[in-house]
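In: what follows is a predicted structure for the sequence shown.
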Amino acid sequence: MNKMQSWSVAQLQETDPYEFEKLLAQLFRNMGYLVEETQLSRDRGIDLIIRIDHFGLTHTWIVQAKRYTDSVGVKAIREYSSLRHRDRVDGVIIVTTSHFTKEAQEEAAEHNVKLIDGNLLAGMLNHYLPSGNTADQSAGVPGEDDRKPESSTVLRIGEEIISREIVSLEKERYTMVISNKNIFFKKETNGLLSKKESVELRILLKDLIGIHVEKQHLFLIAGRKDLTVYPLSGKSKDKIAEILENLRPEYIRGEHLILSSRKSSSMTILTNKRLVLLEIGDSITKEIMLSKIVEMEVEGGFLKRDRLMISESSAGMNKHYLEVDDIHRWKEKIEQNVKVN
């Protein structure tokens, strides 16, 4: 039987920061703690929150990871010791791959801050998590593989996952996570200890203007000042369209889509505020605020395709020509929203 390699300080210092946090989370799980590794905690300057229950009494600790080669000084102790008062926890644990200065150790002793240096950490890992064996060894404590996939998504208070779908966006494969507040596009890569999911793109649901649906594609139209079109494809296209349609009350409170038309890589978009022409994946090429439109007329005739002439009052009188299918419907919808504006 081959002898299992021991963890060393040098090995820990070379570990990827993301994997180092994952390693600490698994260590504390194997020690019997319930571990929370959420982006919400990181927003408050925290890497992990660990809890353990003894006969009905729950003890909660904040864990801060410092994957350093240089020593950790008193400044870090003072910075993180205050978290135990702000977050109403029992104490703070600072873990480093290096060591703590004498002043840092004295400061920690005064403020109930527990310190784990590189040598102690390596010893703990060799006892609870031998190198090469990252499986959860504590009965009844959920391990990495037992957690729901959405637990690694950046969720806010009151946010709930609605669906996870595999899609193609600009020829790249993503997991599209739809919540009641956000749309995430995530990629999965293999890490040292586990599969790592990274959020490559996030669209706030309130910034979604609407969706344009075609037989093979679904286009998300989003933005505030500048609009962006995200072309999606995949087997779950229709399901995604249905979910986003059901979520319309969450994003139609402000600017929202009235009509849209696509020709090759160009898209014409009518919202309740403006008429926009843009190239998919690029910036807006033309924008007309509905409040500036003073006149419209359908032009055309024999052997000529109908087009809509739009007169805009902006630094003088400007004329624009719009060519889309069902031009009379577009004219009607523009007129209706011009009156509102």
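Out: Perfect, I can see it now. Note that the structure is predicted; figures quoted are calculated from it, not measured.

In: CA only for contacts and neighbour counts going forward, please
Out: Fine.

In: the host helix or strand of Leu115 - contacts with which helices or strands?
Out: Mapping Leu115 onto the secondary structure by DSSP states H and E places it in strand 113-116. Based on contacts counted as 3 or more C-alpha pairs under 8 Å, 6 or more residues apart in numbering; DSSP states H and E, the elements that strand 113-116 packs against are strand 91-96, helix 102-110.

In: second structure for comparison follows:
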Amino acid sequence: MAKWTLENLLGIDPQEFEILLSRLFSNMGYRTELTQYSRDRGVDIVIKIENFGLTHTWLVQAKRYSGSVGVKEVREYSSLRYRDRVDGVIIAATSSFTKEAMEEAAEHNLKLIDGNLLVEMLNYYLPDGCTEVVSAGKQTDKASEEIGGGAILKRGEMVLANQIVTIGNEKFTITLTNRNIFLKKESSGFFSKSSDIEERIEIKEILGIHTEPNRVILITGNKNLKMYPISSRRLSELVEIFQNLRPEYLKGEHLDLSSRNGTQLTILTNKRIIVSDISGEIQKEIIHKKIVGVELKGGFLKRDQLVVSDNSNAVTKHYLDVDNPILWKDMIEQCVRTL
């Protein structure tokens, strides 16, 4: 296994060096965000960590230098702490710092990471990174597109959560970013090799989530519907993140309501009603444009049932067993009226 060295780091171009630092801090438990390259106003990476409800924010400046970093650079970046009102500033360099630079940093709560310390950190937190990411001083295109399994974040992509979850009967590591969801199957034996990313789901592909007390069902796809029944000890954290990401996938088809009856899941989107099994196999599909009527049918001591009529060929009535059929009726009528 190749180890990180200063020579490796000096062979990476400045932009790739920033991406590498972002991945390093992400593996250390921070939420990271790369700023826009060449327009970063002195800030390359923003890192955040939460402890007991308190958020601590640091700015990171990357210096891929072969010569020492002097007091002028340190003094310049010390003002960022006050300008952006953050907890502190970190300068990570591939070289050393002058004595004057270290004294200046101590006065302004700047943390300095020199080349030797950076190499130690990379070999500890990214032990496979040198082999997977750097080859003859360059990164592959694939590595710059993905995270996990040897890949790294895109510029502006931030890790929101990283958990071991159960999907169906198998364990996966799920990594959520502000752009993608990555699934990596967990090894089941002592001698199993860690696998690469098995699936990437773009946030814009999400229709929504169906929530239950002990799991969520992630629903994705358009023509090819796919469902992921996810269980986790930190389920509430995942649900909160999915809800926060909702504005990102509201632009396309998205989930408005869902109701499960046994293995059957009925979902209402802004475009259609779908009845599917948990595997995602569509059993019934009703397009809003073809709906001509919605009514409730029931009786004494009998639960109301939702009846939706459409004119796909001839007028057909579809009986749907959903929770809160009155709410469903109102929502379907609203969807049809807004077409």
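Out: Cool, got the structure. Bear in mind the structure is a predicted one, so any value in this text is a computation, not a measurement.

In: quick one: TM-score?
Out: A TM-score of 0.59 describes the superposed chains when it is computed by TM-score structural alignment, normalised by the length of the second structure; 223 aligned residues with a C-alpha RMSD of 3.2 Å.

In: what about the helices in the second structure?
Out: Along the second structure, counting by DSSP state H, helices occupy 6-10, 14-27, 71-83, 99-107, 115-125, 129-133, 235-249, 325-337.

In: I'd like the next helix or strand past the helix or strand containing Ile62 of the first structure.
Out: Following DSSP H and E, the helix or strand that holds Ile62 of the first structure is strand 57-66. Toward the C-terminal end, the helix or strand that comes next after strand 57-66 of the first structure (DSSP H and E) is helix 74-81.

In: in the second structure, what range does that following helix match?
Out: When the second structure is aligned by TM-score structural alignment, helix 74-81 of the first structure has no counterpart there.

In: got the buried residues for that helix?
Out: Val74, Ala76, Ile77, Tyr80, Ser81 (16 or more other C-alpha atoms under 10 Å).

In: for these, which one is nearest Lys304 of the first structure?
Out: Each of the buried residues of helix 74-81 of the first structure was checked against Lys304 of the first structure using C-alpha to C-alpha; the closest is Tyr80, at 72.3 Å.

In: follow-up on the earlier one: looking at the helices of the second structure, which is buried most?
Out: Across the helices of the second structure, the average number of neighbours (mean count of other C-alpha atoms under 10 Å) peaks for helix 14-27, which reaches a mean of 21.

In: identify the residue of the first structure aligned to Asn270 of the second structure.
Out: Matched to the first structure by TM-score structural alignment, Asn270 of the second structure sits across from Asn272.

In: and the strand holding Ile62 of the first structure, how far out from the chain middle?
Out: Relative to its chain's centre, strand 57-66 of the first structure lies at 25 Å (C-alpha atoms, centre = their mean, to the nearest Å).

In: name the nearest of the buried residues of helix 74-81 of the first structure relative to Asp145 of the first structure.
Out: Ranked by distance to Asp145 of the first structure (C-alpha to C-alpha), the buried residues of helix 74-81 of the first structure are led by Tyr80 at 30.6 Å.

In: ok, for the closest one, nearest residue in space, not its chain neighbours?
Out: What sits nearest to Tyr80 of the first structure in space, not counting adjacent residues and going by C-alpha to C-alpha, 6 or more residues apart in numbering, is Val92, at 7.3 Å.

In: and Asn270 of the second structure, what is it in contact with?
Out: Shown here is Asn270 of the second structure, whose contacts under the criterion C-alpha atoms under 8 Å, 6 or more residues apart in numbering are Glu253, His254, Leu255, Asp256, Cys335.

In: ok, 6 Å please
Out: Shown here is Asn270 of the second structure, which makes no contacts under the criterion C-alpha atoms under 6 Å, 6 or more residues apart in numbering.

In: mind checking how far it is from Leu306 of the second structure?
Out: Asn270 of the second structure sits 18 Å away from Leu306 of the second structure, taking C-alpha to C-alpha, to the nearest Å as the criterion.

In: before we move on, the earlier item: in JSON lines: the helices and strands packed on strand 113-116 of the first structure, plus mean neighbour count and distance to Ile166 of the first structure.
Out: Formatted as JSON lines, the entries for those read as follows, by neighbours: other C-alpha atoms under 10 Å; distance: least, C-alpha to C-alpha, whole Å:
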{"stretch": "strand 91-96", "mean neighbour count": "24", "distance to Ile166 of the first structure": "37"}
{"stretch": "helix 102-110", "mean neighbour count": "16", "distance to Ile166 of the first structure": "47"}
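
In: who wins for proximity to Lys263 of the first structure among those?
Out: Using C-alpha to C-alpha and comparing these, the one that lies nearest Lys263 of the first structure is strand 91-96, at 56.5 Å.

In: re earlier: these two touch, right, the residue nearest to Tyr80 of the first structure and Thr60?
Out: No. At 8.9 Å, Val92 of the first structure does not count as touching Thr60 under the criterion of C-alpha atoms under 6 Å.

In: excluding chain neighbours, what is closest to Ser261 of the first structure?
Out: Nearest to Ser261 of the first structure is Thr268, by C-alpha to C-alpha, 6+ apart, at 5.2 Å.

In: returning to that earlier point: now do the strand holding Leu115 of the first structure: distance to the chain's middle.
Out: Shown here is strand 113-116 of the first structure, whose average C-alpha point lies 32 Å from the average C-alpha point of the whole chain (C-alpha atoms, centre = their mean).

In: which neighbouring elements make contact with the strand holding Ile62 of the first structure?
Out: Taking 3 or more C-alpha pairs under 6 Å, 6 or more residues apart in numbering; DSSP states H and E as the contact definition, the neighbouring helices and strands of strand 57-66 of the first structure are strand 48-54, strand 91-96.

In: the helices and strands packed on strand 113-116 of the first structure into CSV, with extra columns for distance to Ser233 of the first structure?
Out: Formatted as CSV, these follow (distance: least, C-alpha to C-alpha, whole Å):
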stretch, distance to Ser233 of the first structure
strand 91-96, 44
helix 102-110, 54
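
In: closest one to Lys235 of the first structure among those?
Out: With C-alpha to C-alpha as the criterion, Lys235 of the first structure lies closest to strand 91-96 of these, at 45.2 Å.

In: the closest one maps to which residues in the second structure?
Out: Counting by TM-score structural alignment, strand 91-96 of the first structure falls onto no part of the second structure.

In: quick one: the residue mapped onto Glu200 of the first structure from the second structure from Lys290 of the second structure, how far?
Out: Under the alignment defined by TM-score structural alignment, Glu200 of the first structure is paired with Glu198 of the second structure. The span separating Glu198 of the second structure from Lys290 of the second structure equals 38 Å under the rule C-alpha to C-alpha.
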